[in-house]
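fold the stuff below for me.
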Amino acid sequence: MVLSNIRIVLVRPTHPGNVGATARAMKNMSLRSLYLVAPENYPSAQASDRAVGADDVLQGAVLCASLDEALQGCHIVVGTSARQRRIEWPALDAASCARRLVEGARLGPVALLFGQERTGLLNAELDRCHYVVTIPADKDFSSLNLACAVQILTYEIHCAMFSEPATDSSSTEGRPVSHEDMQRFYRHLEEVLQQIDFLDPENPRRLMRRLTRMFNRTAPDHNEMNILRGILTAIQTQRNKS
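The predicted structure is shown next:
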């Protein structure tokens, strides 16, 4: 059931035809878990027409009001981006992205995010990602059609799943941390940093974004997260005593 743990998440898609074409691309590559975050004009007959035999994927799509809702339970999140950002995310190529998702899916739910057609993923949405994947393309025309991007990366996932031997997940020291647990940690961290006057809420700059990248990159397991949260709680307790 590894592939069922890989979620393809479309964030704020505007064209129902792209949703249908995404469902078809997914079914071609043995994927079924489609999540739609705040889609425009959906459900739609146009989506069904473009699905061409993948209506079961559309019917099983999970509609979510927010990205956090779509990522519940996920311990690895990869976002797609066609452009460089001011603060860099850990980057993967398409093949490495697919291998990382397949390996992660053996342990629990993972997600691959695709942004809105006009804007791609916003920085606030990329903040939820452990990695970013970019599909190489012509430097003067690098923005791919949404469904085409889905097809390329789902093909790589299919290859990674069926061309490589399964890895032994029993050697992991602790179970992965879920998306919602990571978000709780970041809120706790920000609260403590403000309490010790390390973070000025009136002039935060990009501190929390940089810390988010760092902890996403290290991918702490459940035991390590308990240690981190314990440290933060101890700081608060000591501060309240003083």
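
from here on, just use CA atoms for contacts and neighbour counts.
OK.

would you mind measuring from R128 to S66?
R128 is 12 Å from S66, where distance means C-alpha to C-alpha, to the nearest Å.

do a quick rundown of the helices in this protein.
For the chain, the helices defined by DSSP state H cover 16-28, 45-51, 55-59, 67-70, 94-105, 123-126, 146-163, 179-195, 207-218, 222-241.

of these, which is nearest I135?
helix 94-105 (6.4 Å; C-alpha to C-alpha).

buried ones in the closest one, by neighbour count?
Within helix 94-105, the residues that count as buried by 16 or more other C-alpha atoms under 10 Å are A94, A95, C97, A98, R99, R100, L101, V102, E103, G104, A105.

what about stretch 102-122, how long is it end to end?
By C-alpha to C-alpha, the extent of stretch 102-122 from end to end equals 25 Å.

next up, for comparison:
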Amino acid sequence: MNLDNIRIVLVNTNTPGNIGGVARAMKNMGLSRLYLVEPREYPHEEATWRAASAGDVLDSAVVTATLEEAIADCQFVVGTSARGRRIPWPLLDPRKCAERLDGVSDDQEVAILFGREDRGLKNEELQACNLHLNIPTSEDYSSLNLAMAVQVVCYELRMLLSADSLPKAEDEEWDSPFTTREQMELFYEHLEQTLIDVEFLNPTAPRQLMARLRRLYSRVRLDEMELNILRGILTETQKRIKGIR
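Reported below is the predicted structural model:
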């Protein structure tokens, strides 16, 4: 995946603030090439302040009079579409689209098109694309702000790019070894005795207290440092009880 070969193309954007929001969304995810096809108002101070620290993306944005100019040198074009079309076209969600672009963007120019805030891309604009991209949303409210839509797509591209550096499991980069079964059994013995010492547990009528506490601690995986902290608390509690007595 080469993000430098991917350009975000906004077609006839109505609100300059959305342009700034898109620039910020792009920079968050490591994309920098923004193309603006006949924006209604640009440059504009609203775009500048909405971009926050992504002013460099705005400064390098390419403004064109037509979509043809914006994508003329591209080998692969994706068009975002919020609705079904009369003529079926290859259609992917953002994650599958990112996977499709992986490799393509290594040596080819790629454009991802986003249409007008109120009506998206026209049919003839979508017909200039190799595939269409749809962001699944709730049926109760399917409207996405332009910057939000760009953020979703750029996020999936970033995730694919960063896949090799992300932990493969939740505990892959843990800072302390996890406890063994033997260590946990010693902890439960220590916990039970402490609860007896503070008279919270009646050994003659234990009911299901220890079973429930076992279930509680079994829902998480304690590491050795965490277990040492808990046992240290129990030890100090026992010392205080003995001192009082």
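
TM-score of the superposition?
For these two chains in superposition, a TM-score of 0.66 is obtained (TM-score structural alignment, normalised by the length of structure 1); 165 aligned residues with a C-alpha RMSD of 1.4 Å.

still on that earlier bit, which one of R128 and S66 of structure 1 has more residues nearby?
Neighbour comparison, R128 of structure 1 and S66: the larger count goes to R128, with 23 against 13 (by other C-alpha atoms under 10 Å).

list the contacts of the closest residue to the more buried one other than its chain neighbours.
Of all residues not flanking R128 of structure 1 in the chain, V77 sits nearest, at 7.0 Å (C-alpha to C-alpha, 6 or more residues apart in numbering). Residues in contact with V77 of structure 1, defined by C-alpha atoms under 8 Å, 6 or more residues apart in numbering, are L71, V110, A111, L112, L113, R128, C129, H130, Y131.

residues near E189 of structure 2, how many?
E189 of structure 2 - counted by other C-alpha under 10 Å - has 11 other residues nearby.

same check on V78 of structure 2?
Residues lying near V78 of structure 2 (other C-alpha under 10 Å) number 24.

distance of it relative to E125 of structure 2?
Per C-alpha to C-alpha, V78 of structure 2 is found 10 Å from E125 of structure 2.

just L195 of structure 2 next, same as before
72 Å.

what's the answer for F114 of structure 2, then?
10 Å.

and what of S165 of structure 2?
37 Å.

who has more neighbours, these two?
Set side by side, S165 of structure 2 and E125 show more neighbours around E125, with 15 against 8, by other C-alpha under 10 Å.

ok, the more buried one - contacts?
L67, G79.

same thing but at 10 Å, please
Contacts for E125 of structure 2 (C-alpha atoms under 10 Å, 6 or more residues apart in numbering) come out as V11, L67, E68, G79, L113, G115.

can you pick the most crowded of the residues you listed?
Counting by other C-alpha under 10 Å, top hit in the contacts of E125 of structure 2: L113 with 29 neighbours.

measure G84 of structure 2 to L91 of structure 2 for me?
Applying C-alpha to C-alpha, the value for G84 of structure 2 to L91 of structure 2 is 9 Å.

what touches both of these two?
N134.

count of neighbours near the nearest residue to P90 of structure 2 once chain neighbours are set aside?
Take P90 of structure 2 and drop its neighbours on the chain: the residue closest to it by C-alpha to C-alpha, 6+ apart is L131, 4.9 Å away. Using other C-alpha under 10 Å, L131 of structure 2 has 20 neighbouring residues.

from memory L131 of structure 2 sits against P94, does it?
No - between L131 of structure 2 and P94 there is no contact under C-alpha atoms under 10 Å: 11.7 Å.

mutual contacts of those two, please.
With contacts taken as C-alpha under 10 Å, 6+ apart, L131 of structure 2 and P94 have T80, R100 as neighbours in common.

out of the helices of structure 1, which gets nearest to M1 of structure 1?
Across the helices of structure 1, closest to M1 of structure 1 is helix 94-105 (C-alpha to C-alpha), at 8.7 Å.

from the chain's centre, how far out does the closest one sit?
Here helix 94-105 of structure 1 is found 12 Å from its chain centre; the criterion is C-alpha atoms, centre = their mean, to the nearest Å.

that one vs structure 2, average offset?
Superposing on structure 2 places helix 94-105 of structure 1 at an average distance of 1.5 Å from its equivalents, by mean C-alpha distance after the TM-score superposition for structure 1.
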